[in-house]
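**Q** give me the fold of what follows.
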Amino acid sequence: MKAKRADKIATGILYVVSGFIVLILVALLGYILIRGVPYITPEFLTQPSKSYQTGGGIGVQLFNSLFLLLVTLIISVPISLGAGIYMAEYAKKNRLTAIIRSAIEILSSLPSVVVGLFGFLIFVIQMGYGFSILSGALALTFFNLPILTRNIEESLKAIHYTQREAGLALGLSRYETVTKIIVPEALPGILTGIIISAGRIFGEAAALIYTAGQSAPALDFSNWNPLSVSSPISIFRQAETLAVHIWKINTEGTMPDGAAVSAGASAVLIIVVLIFNFGARFIGNRLYKKMTSA
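**A** Alright, predicted model coming up:
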């Protein structure tokens, strides 16, 4: 009887703690969305910002955030996929792999502002890329690489060993077994991790303040020259992202309707991150059902 009573009490405490955490999250998200959603209009999402005037939008910053996200994923996903496959399928348990795992753990625990300062010293100054999308994407690659690599590694390790044995028994090489059986089987988990990482990248600000810059030059969407600073596809131009724009509005205070713009931009940021997270679960579940016929 005492054991059952203690179990019920412990279970009740866990439910209370979990509910309290959920309430905090709902209250936080609700407060941001209730304040910001009324300001979200098509003009707000497409017009450029106005530093010293009212009526500005977040069009350029929103585009910069999405474009920077795309460039970062193009750089980081292949590296993370290769590292995850090596760690899960080929790496042996020795001192080298222990050092690699320790390096991954250390990198994943670094504050984003430290990654930003590293990117500023290496990419902005030493390599001469300046404040640019390329500098920001490379800094975010270092920021995102450890977590994405670990996610891919765990997704591959979750595949039962019998799948590997079946591939080898059919005469497939180890490489063919990994690429044709293991990776496709782990694809839902890998894709879920990539999309969740995308949401984390999209909301990052500290690392980009020191690398991508704090200004958003006007873009000419008819100019597709990748070397032009006014071209939307140039990776060598400064690019103030949505998260950096929110920080800038609340620190400089030069915008007359800064509170409204900040509230609307924060709501857009939250909505996009929620879309990434719920989209990851939806796509992952659909892929899993399709591939397993569940």
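
**Q** going by C-alpha atoms from here, please, whenever you check contacts or count neighbours.
**A** Noted.

**Q** hey, where'd the helices end up in this protein?
**A** For the chain, the helices defined by DSSP state H cover 2-36, 42-46, 59-85, 95-108, 112-119, 133-157, 161-169, 174-177, 183-202, 206-209, 242-252, 258-292.

**Q** pull out the buried residues from the second one.
**A** Spelled out, it's helix 42-46. For helix 42-46, a neighbour-count test (16 or more other Cα atoms under 10 Å) marks F44, L45, T46 as buried.

**Q** residues touching the first one, list them.
**A** By that I understand F44. F44 makes contact with G56, G57, I58, G59, according to Cα atoms under 8 Å, 6 or more residues apart in numbering.

**Q** ok, and the most crowded of those?
**A** Counting neighbours by other Cα atoms under 10 Å, the top entry in the contacts of F44 is I58, with 26 neighbours.

**Q** one more, so I can put them side by side:
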Amino acid sequence: MSAKKMDKLATGVLWFAALFILGLLIWFLVYILGRGLHYLNLEFFIGPDGIGAQLFNSFYILFLSLLFSLPIGIGAGIYLAEYAPQNKLTDLIRLSVECLASVPSIVFGLFGMIIFVNVLGLGYTIVGGAATLALLNLPILVRVTEDSLRGVPASYREASLALGATMWQTIRKVVLPTAFPGILTGITLVAGRALGETAILIFTAGMNVSRYLFDTNPMAAGETLAVHLYAVKANPLPGTNADAIADGTAALLIIVVLIFNLVLSLPSRLMERRLNSKNE
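**A** The predicted structure follows:
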């Protein structure tokens, strides 16, 4: 087979794979939203069996987990990319981070239950779930931050240092703004993963909600949308339409994740385009 035919064959295979994935995603969205979208009304949120508290808990736990993990994860990524020497210790740290990033979430859930629920005596609380989610997010944030910073051309650093800037000034005013779109993409990934996380929160935040709709007490139980979806399907309560609640919850969870990803990813795309236009 000639090189030209091989090129056309490879292009066709790649186009087929891309269209297949796109079609699968569209079918998945249409199926989930078609089953549950018509259940989303005011009663579904604030009624006796409403999920307003679970929706609030989802964002509250996400906010606290990012509050815990972002400073440590981004700080560790900056250290590994800009300050850490190339030796066996830093190689071991990077290997450990890679291993932690591949650990199943249920293992983190069991660890969080042992440490936060039992040893520290917090019980099933929002703060325990958020802290465990932060541990899940840390390895990904460290790797994404380090890779984004290493992707910044060395000439940027050299030009800044040549003008008399200190190392920290160079990182803060030159390197970080350039790498920020990539870091924001990593934050989007971990945030979307946290919104759909179930195993960790079952073991740490519990499967109950406060009797107050918007309870900001971090020591309260914190059932989220994903956990509620699991609970409804696994143990449906007598006298309730479990299928309707599950379908509506699944549709709402899909919508929340899509909107959240769009809100975070659009600024990243715009910033990346501006940086590319300035470089050109």
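
**Q** what residue of the second structure matches up with S173 of the first structure?
**A** S173 of the first structure is assigned T166 in the second structure as its aligned equivalent, the criterion being TM-score structural alignment.

**Q** er, S108 of the first structure I mean
**A** With the correspondence set by TM-score structural alignment, S108 of the first structure lines up against A101 in the second structure.

**Q** give me the neighbour count for that match.
**A** Each residue near A101 of the second structure was counted by other Cα under 10 Å, and the total is 19.

**Q** find the nearest non-adjacent residue to it, please.
**A** Distances taken as Cα to Cα, 6 or more residues apart in numbering place P139 nearest to A101 of the second structure, at 5.2 Å, with adjacent residues excluded.

**Q** so that neighbour makes contact with R94?
**A** No: P139 of the second structure sits out of contact with R94 when judged by Cα atoms under 8 Å, with a separation of 9.4 Å.

**Q** which of the two has more neighbours?
**A** Using other Cα under 10 Å as the criterion, P139 of the second structure and R94 rank with P139 on top: 23 against 16.

**Q** now do the same contact list for the more buried one.
**A** Neighbouring residues of P139 of the second structure by Cα under 8 Å, 6+ apart: G73, V97, E98, L100, A101.

**Q** 7 Å instead, please
**A** The neighbourhood of P139 of the second structure, defined by Cα atoms under 7 Å, 6 or more residues apart in numbering, consists of V97, E98, L100, A101.

**Q** mind putting the helices of the first structure in a markdown table, distance to A216 of the first structure included?
**A** Written out in a markdown table, the entries for the helices of the first structure read as follows (distance: least, Cα to Cα, whole Å):
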| stretch | distance to A216 of the first structure |
| --- | --- |
| helix 2-36 | 22 |
| helix 42-46 | 14 |
| helix 59-85 | 7 |
| helix 95-108 | 29 |
| helix 112-119 | 18 |
| helix 133-157 | 11 |
| helix 161-169 | 50 |
| helix 174-177 | 45 |
| helix 183-202 | 16 |
| helix 206-209 | 12 |
| helix 242-252 | 9 |
| helix 258-292 | 15 |
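
**Q** nearest to P232 of the first structure, of those helices?
**A** Each of those was checked against P232 of the first structure via Cα to Cα, and the shortest separation belongs to helix 59-85, namely 8.3 Å.

**Q** output the residue interval of the second structure matched by the closest one.
**A** With TM-score structural alignment applied, helix 59-85 of the first structure matches the range 52-78 in the second structure.

**Q** what number of residues lie near the residue mapped onto V117 of the second structure from the first structure?
**A** Taking TM-score structural alignment, the alignment pairs V117 of the second structure with V124 from the first structure. For V124 of the first structure, the number of neighbouring residues by other Cα under 10 Å comes to 23.

**Q** doesn't G130 make contact with V124 of the first structure?
**A** Yes: taking contact to mean Cα atoms under 7 Å, the distance of 4.2 Å between V124 of the first structure and G130 places them in contact.

**Q** give the contact list for A159 of the second structure.
**A** Under the criterion of Cα under 7 Å, 6+ apart, A159 of the second structure has no contact partners.

**Q** over to G75 of the second structure?
**A** Residues near G75 of the second structure by Cα under 7 Å, 6+ apart: none.

**Q** do you know how far it is from L149 of the second structure?
**A** In this structure, G75 of the second structure lies at 12 Å from L149 of the second structure, with Cα to Cα, to the nearest Å as the measure.

**Q** likewise L120 of the second structure?
**A** Between L120 of the second structure and L149 of the second structure the distance is 37 Å, computed by Cα to Cα.

**Q** same deal with P181 of the second structure?
**A** Using Cα to Cα, we find P181 of the second structure at a distance of 11 Å from L149 of the second structure.

**Q** can you find the partner of I152 of the first structure in the second structure?
**A** Here I152 of the first structure is matched to T145 in the second structure, going by TM-score structural alignment.

**Q** burial of that match, as a residue count?
**A** T145 of the second structure is flanked by 30 other residues according to other Cα under 10 Å.

**Q** now swap in the one 3 residues further on and tell me
**A** A total of 24 residues lie near S148 of the second structure under the criterion other Cα under 10 Å.

**Q** quick one, what contacts it?
**A** Under the criterion of Cα under 7 Å, 6+ apart, the neighbours of S148 of the second structure are A179, G182, I183.
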